[in-house]
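>>> Pasted the sequence and its predicted model underneath.
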Amino acid sequence: MEIPLDLARTLAAVIDEGTFDAAAKRLRITPSAVSQRVKNLEQQLGRVLVVRSKPARPTEAGAPIVRLARQLALLEHDALAAFGDDAAPDRPVSVPLAVNADSLATWFLPALARVVQRHPVVFDLHRDDQDFTAGLLESGTVMAAVTSQAEPVAGCVVRPLGIMRYRAVATPGYLARWLPDGPTRKAIESAPRVDFDRRDDLQSAWLEEIGADAARSPRHYVPASNDFAEAVKLGLGWGLLPAFQSDDELGLGALVPLGGPPVDVPHHWQQWNLRSTLLDAIAEEVVAESRRALVVGR
């Protein structure tokens, strides 16, 4: 059995663009031609490869085909780049990456900005919790990810980035209202906190460390990193913030530390195990930026 590469590229275009019509515009063919190519590929492989929803998504059988097409596009980009400007591709290669919200909001983007100054590339960023970004690598959705997982995903290599250290903080006004005697167990269990979403366990981990029942704590859900920090700074609740988002306010007295242990979240860079000049260039910039921004791991 062989995989026709032109058909695999068509399938990847459908997944990347989200619809058959959008893929047709990108490929400069008709939507019916896109549909026929995908059907031909499915018939040749004997598998349904795409869920025809909006947006379209690959089936379990289709995910490896999409991954192959993306790997080919990456390697083709590297090969053409080796020939110099005369062989430059007519459009930048798209590189999907996964990154957690706090990294995206604080230190990650400058690394990508340096990459685009030297390479014809556009980034398709997928934001998810650092405990779940590795799953996007496993499915072939992304080529690389910032993740808390140190064990390499199958077919990937991993490099440590450092630790993002979080400390529990609140405004003086919030403390006066909810924690006038400090974060005693009874008081902190009744005091509203801010969680990113229902999978966010940072505040729960801190509460458990100080011997409080995390399940009793009322919570706001604010699912955006900068908005989460702003909610804490406005006194909606207490929360754990990294130094990027709290040092200035702590220095001015606009935020007050609640004490207790910091919560350290290790960050790693995982990427496809390919000999790719572009993917390696992205990794080097991400690692360099992390050295400036994160705490060196123990």
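Received, thanks.
>>> Please make it C-alpha for all contacts and neighbour counts, starting now.
Noted.
>>> in the helix or strand where Lys25 lies, what's buried?
Here Lys25, judged by DSSP states H and E, is contained in helix 20-27. Neighbour-count burial for helix 20-27 flags 20-24 (criterion: 16 or more other Cα atoms under 10 Å).
>>> Tell me the helix or strand right after whichever strand or helix holds Leu161.
Leu161 is part of strand 156-170, with elements assigned from DSSP H and E. Scanning forward in sequence from strand 156-170 by DSSP H and E, the next helix or strand is helix 172-178.
>>> now for that following helix, which elements pack on it?
Packed against helix 172-178, as judged by 3 or more Cα pairs under 8 Å, 6 or more residues apart in numbering; DSSP states H and E, are no other helices or strands.
>>> ok, and what's touching it?
182, 187-188, 191, 235-238, 253-256 (Cα atoms under 8 Å, 6 or more residues apart in numbering).
>>> re the thing from before, give me the helices and strands touching the strand holding Leu161, please.
Strand 156-170 packs on helix 225-233, strand 239-242, strand 256-257, strand 263-272, helix 277-293, going by 3+ Cα pairs under 8 Å, 6+ apart.
>>> Next up, a structure to set beside the first:
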Amino acid sequence: MLDYPALAAVAAVVREGSFERAAERLGVTPSAVSQRVRALEERLGTIVIVRGQPCIATDLGRRLCAHIDQVQLLEADLTPSLSLPANAADTPVTLKVAVNSDSIATWFPEAATDFARATGFLLEFIIEDEAHTTDRLRSGEVVAAVSTDPGAVQGCRTIPLGGLEYRACSSPDFVDRFFPDGVTEQALLRAPCLRFERRDGLQARWARENHNIELNAPMHWVPSTFGFLNFALEGMAWGMHPVMLAQPRIEQGLLAELTPGTSISVMLYWTVTRLHASALTTLTDAVRRTARSRLMQPT
């Protein structure tokens, strides 16, 4: 039988980053937290937390944190029927979700807010490229993920959400300077381009699908959705921007499309663990409802 107070201590240290802040969260002394963690590590015969600034979990520690998170979700369903008095020292239930940066910057906050208002639960977001968010789910680090992967994940169900639409944009001045004759291979070789990170292939996909050109341009690496947008607005480079963010700026004359009327869509999926917890059902309903109204739906 696992020592659940010790597991709660481990999860608190990992979430808060230190034994001191974990102690404040749990309403005990740092010494008590340290003793619980040490006793668990001695019982398991291995460390579960790498001490440092901040403290981080080992692989086993991450699995134990995922387990206690799931236990807390299930306990939350039982609490109303047990008629237990509220305890202000109890740690609020937190759901860990992996979401890509562009979804966080556009449509997902509406779904998350609806969920938080309905349940009072907390959310912790792991920001990851949409092609790799399900890796976080497979490792047990999160209970749900927004991804581009339609494949099955063991112990989970996958639900199509819709397409997040992107357009190739920069400032009007940049487009006039680098693309006076439209998007040609020579222009794309010369014009600086924005790229989110090494796995970001949206700019190359747009050039290939809309102009049959293999992109090989100078690259600025900007791992931030709003950084992407701000650098484009300043005319530093062009890039693929979510239409939800770009369209208002296009209408204001602050952004211009490299090739008007062209766009690409990234199909998104919601993959969620099959754990029978009402909070997951509520979160899934909120995500699907928002996706239906904000994302492009297949015709």
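Thanks, I have the structure now. For clarity, every value in this text was computed on a predicted model and none was experimentally measured.
>>> How close are the two chains, by TM-score?
Taking TM-score structural alignment, normalised by the length of structure 1 as the basis, the two superposed chains have a TM-score of 0.90; 295 aligned residues with a Cα RMSD of 2.2 Å.
>>> Can I get the helices and strands packed on strand 156-170 of structure 1 in a markdown table including mean neighbour count and distance to Arg127 of structure 1?
Shown next, in a markdown table, are these (neighbours: other Cα atoms under 10 Å; distance: least, Cα to Cα, whole Å):
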| stretch | mean neighbour count | distance to Arg127 of structure 1 |
| --- | --- | --- |
| helix 225-233 | 19 | 11 |
| strand 239-242 | 24 | 18 |
| strand 256-257 | 18 | 28 |
| strand 263-272 | 23 | 15 |
| helix 277-293 | 18 | 16 |
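>>> for those, which one sits closest to Ser139 of structure 1?
Closest approach to Ser139 of structure 1 among those (Cα to Cα): strand 263-272, 11.8 Å.
>>> Could you pull out the helices in structure 1 for me?
Taking DSSP state H as the criterion, structure 1 carries its helices at 5-17, 20-27, 31-45, 62-82, 101-106, 109-116, 133-138, 172-178, 185-190, 202-209, 225-233, 247-252, 277-293.
>>> hang on, the earlier thing: what's the closest of the contacts of helix 172-178 of structure 1 to Asp247 of structure 1?
Nearest to Asp247 of structure 1 among these, counting by Cα to Cα, is Leu255 at 8.8 Å.
>>> I figured the closest one was touching Thr171, is that so?
Yes. Applying Cα atoms under 8 Å as the test, Leu255 of structure 1 and Thr171 come out as touching, 4.5 Å apart.
>>> of these two, who's got more company?
In this view Leu255 of structure 1 and Thr171 are compared by other Cα atoms under 10 Å, and Leu255 has more residues nearby, 25 against 22.
>>> what residues are up against that one?
Contacts of Leu255 of structure 1 (Cα under 8 Å, 6+ apart): 169-172, 233, 246, 249.
>>> which one of the residues you listed has the most neighbours?
Neighbour tally across these (other Cα under 10 Å): the maximum, 27 neighbours, falls on Ala170.
>>> out of everything not next to it in sequence, what's closest to that residue?
Trp238 (4.7 Å; Cα to Cα, 6 or more residues apart in numbering).
>>> For Phe83 of structure 1, which of the helices and strands packed on strand 156-170 of structure 1 is the nearest?
helix 277-293 (13.2 Å).
>>> I'd like to check which residues are in contact with Tyr269 of structure 2.
Residues near Tyr269 of structure 2 by Cα under 8 Å, 6+ apart: 146-150, 158-162.
>>> From Ile159 of structure 2, how far off is it?
Counting by Cα to Cα, to the nearest Å, the gap from Tyr269 of structure 2 to Ile159 of structure 2 is 5 Å.
>>> quick one: contacts for the residue of structure 1 most remote from its centre?
What lies farthest from the middle of structure 1 is Asp181; by Cα atoms, centre = their mean that is 38.8 Å. With contact set as Cα under 8 Å, 6+ apart, Asp181 of structure 1 has no partners.
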